[in-house]
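J.: Need a 3D model of the following:
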Amino acid sequence: MRILVVNPNSTTSMTVRIAAAARSVAAPGTEILAVNPPSGPASIEGYYDEALAVPGLLAEIERHEGTIAGTVIACFDDVGLDAARSLATAPVIGICEAAMQTASLLGGRFSVVTTLARSVPALERLAQRYGMAGRSTIRAAGVPVLALEDPASGAVDRVRAEIRRAMEQDGAESIVLGCAGMADLARSLGEEMGLPVVDGVTAAVKLAEGLAALGLRTSKAGGYAAPLPKAR
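T.: So this is what the prediction gives:
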């Protein structure tokens, strides 16, 4: 099967890292097609960037419609998720929803460690939407998204320190990494911290594979009905 992984920002180097994480867990026979829009925000940090990223995201999904078994939106804000599900026929998985659902299967309380404080309100809303508000705490490590690509930035150390605070102060039984740019950190941080550390990219890939294997598609009976033809 072929899984489309869309990084909604325009930073190609981040797409390469996301693709590597996705391929590291993909089943034999699963092809990962990782793309990003050619234009749009270089990183997604807050509501304004989200809005700017949606047109490019939808264009990539529309371009590959009919050729894939599922789509992963590789931004932890689950940018444009409902619109994407309306556009696509194959299942569309947001990495925040995938990560939170996965963490909920591994323990009681979990903490999400994201990048900047401006992202916290959006993720708290998503936790409410996914029924996870009572089981989760959202934390920011004070790390700009693109700093995760710079080994000299100290970003990984700040993420590590925030995970330790979540364990000590929140009673976290598992950790969710709240940015697709952290996808390559989950395994090593899990081994270091001694508790499950969930990355949404890899969790979403496995969910997309599972839904495709079950032959399930996005329902078009209600809110995710196909867009009506109209002038644009």
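J.: only C-alpha atoms for contact and neighbour calcs from this point on.
T.: Noted.
J.: Packing partners of the longest helix along the chain?
T.: Among the segments of the chain that qualify as a helix by DSSP state H, the longest is helix 47-63. In terms of contacts (3 or more C-alpha pairs under 8 Å, 6 or more residues apart in numbering; DSSP states H and E), helix 47-63 is packed against strand 2-6, helix 81-87.
J.: The first one versus helix 47-63: what angle between them?
T.: Read it as strand 2-6. Angle, strand 2-6 to helix 47-63, by axes from the mean of the first three to the mean of the last three C-alpha atoms, to 10 degrees: 150 degrees.
J.: Buried residues, the host helix or strand of residue 23. List them.
T.: Counting by DSSP states H and E, the secondary-structure element that holds residue 23 is helix 12-25. By neighbour count, and taking 16 or more other C-alpha atoms under 10 Å as the criterion, the buried residues in helix 12-25 are 12, 14-15, 17-23.
J.: The structure of the following sequence is requested for comparison with the preceding one:
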Amino acid sequence: MTTIRVINPNTTVSMTAAIGACAAAVAGPEAVVEAVSPVAGPVSLESQVDDALAVPGMLARVAEGEAAGVDGYVIACFGDPGLAAARELAAGPVVGIAEAAMRTAAYLGRRFSIVTTLARTVPHIEELAVSYGLERQCAGVHASGIAVVDLETDPLAREKIAEFAEAALVADRSDVIVLGCAGMTEFTAWLAERLGVPVVDGVAAATATVAGLLRQGLRTSKRGEFAVPGAKPFTGTLAAIEPRALLAR
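T.: Coordinates of the predicted model:
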């Protein structure tokens, strides 16, 4: 059996549970899924500051996983925060849900549209599409205006996301919808049936990707950039999360 640790970088426990259920449904019988959140951090990630403050706690969860023998990791936030840093710490594969969702969508149609939460997140998602070499396939990123935590509590959230997705398909002349937040994972099947097109949830896509890499016996290369960082002093509150100190626990 292999173990896949799915890390929700925010601290909303109910969202972590939903993410874990989605991941377990696609991981396959040979994989055990652990869904975890940082001990401390923001309840949702909706800004660059949120992302930055969530990363130390997320990396601590990666380091704990290494000590426990975890085989691979999913970073379950659509901004893919701390993805490269997590790959430095982890021996096994680490996949972010934005990258996995976009690459999966590119297999399913010529162009895809992303429906996300707040407008301020759109430039970062567009930048990710460019960095992953998928800007030509990404036909548009559309903000629903729904805050991350409201995806669980607003009774109209699912309907609003559907309306934005329908409009995006027309405006972008796209073939596939990508859900631009891990908090939308429970909408996937309902939306696909309503829209009549593939709807890609990044949690499922990233978990399936990690599981596939592990089945092939593939791990993160430690030859270059993703080698474990060298030891150096860290001061103040960051002393407790110095990379080699984390891995030594």
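J.: For the first structure, which segments count as helices?
T.: Here the first structure has its helices, by DSSP H, at 12-25, 47-63, 81-87, 95-104, 120-129, 155-165, 186-193, 200-213.
J.: Could you tell me the angle between the direction of the fourth one and that of helix 200-213?
T.: Calculated by the same axes, to 10 degrees, helix 95-104 of the first structure forms an angle of 90 degrees with helix 200-213.
J.: by how many degrees do helix 95-104 of the first structure and helix 120-129 diverge?
T.: Between the direction of helix 95-104 of the first structure and that of helix 120-129, the angle (the same axes, to 10 degrees) works out to 60 degrees.
J.: In the second structure, what range does helix 95-104 of the first structure match?
T.: Under TM-score structural alignment, helix 95-104 of the first structure corresponds to residues 97-106 of the second structure.
J.: And for the first one?
T.: Correspondence between helix 12-25 of the first structure and the second structure is established over residues 13-26, with TM-score structural alignment as the criterion.
J.: once aligned to the first structure, how far is the matching stretch on average?
T.: In the superposition with the first structure, the aligned residues lie an average of 0.7 Å away from stretch 13-26 of the second structure, counting by mean C-alpha distance after the TM-score superposition for the first structure.
J.: Hmm, residue 76 and residue 93 of the first structure touching each other?
T.: No. Using C-alpha atoms under 8 Å, residue 93 of the first structure is not in contact with residue 76; the gap is 10.9 Å.
J.: What are the neighbouring residues in contact with the spatially closest residue to residue 42 of the second structure that is not a sequence neighbour?
T.: Counting by C-alpha to C-alpha, 6 or more residues apart in numbering, residue 42 of the second structure lies nearest to residue 10, which is 5.6 Å off, once chain neighbours are set aside. Listed by C-alpha atoms under 8 Å, 6 or more residues apart in numbering, the contact set of residue 10 of the second structure reads 37-38, 41-45, 54.
J.: Correct me if wrong: residue 4 of the second structure contacts residue 28.
T.: No. Using C-alpha under 8 Å, residue 4 of the second structure is not in contact with residue 28, being 10.8 Å away.
J.: Find residues that contact each of those two.
T.: Contact with both residue 4 of the second structure and residue 28 is made by residues residue 211, according to C-alpha under 8 Å, 6+ apart.
J.: Pick out whichever of those two has more residues nearby.
T.: residue 4 (28 against 14; other C-alpha atoms under 10 Å).
J.: Quick one: map that one onto the first structure.
T.: Using TM-score structural alignment as the criterion, the counterpart of residue 4 of the second structure in the first structure is residue 3.
J.: same deal with residue 220 of the second structure?
T.: Counting by TM-score structural alignment, residue 220 of the second structure corresponds to residue 218 in the first structure.
J.: Test my guess that its match contacts residue 82.
T.: No. Counting by C-alpha under 8 Å, residue 218 of the first structure sits too far from residue 82 to count as a contact (10.9 Å).
J.: any residues in contact with both of these two?
T.: With contacts defined as C-alpha under 8 Å, 6+ apart, the residues shared by residue 218 of the first structure and residue 82 are residue 224.
J.: the more surrounded of these two?
T.: For residue 218 of the first structure versus residue 82, neighbours defined as other C-alpha under 10 Å are more numerous around residue 218 (17 against 13).
J.: got the contact list for the more buried one?
T.: Residue 218 of the first structure is in contact with 85, 88-92, 224, counting by C-alpha under 8 Å, 6+ apart.
J.: again with residue 18 of the first structure
T.: If you count contacts by C-alpha under 8 Å, 6+ apart, residue 18 of the first structure has them with 7, 34, 74, 180-181, 183-184, 201.
J.: Excluding residues flanking it in the chain, which one is nearest residue 137 of the second structure?
T.: Leaving aside its sequence neighbours, residue 137 of the second structure sits nearest to residue 111 (C-alpha to C-alpha, 6+ apart; 4.6 Å).
J.: So that neighbour versus residue 131 of the second structure, what's the distance?
T.: Using C-alpha to C-alpha, to the nearest Å, one gets 17 Å for the distance from residue 111 of the second structure to residue 131 of the second structure.
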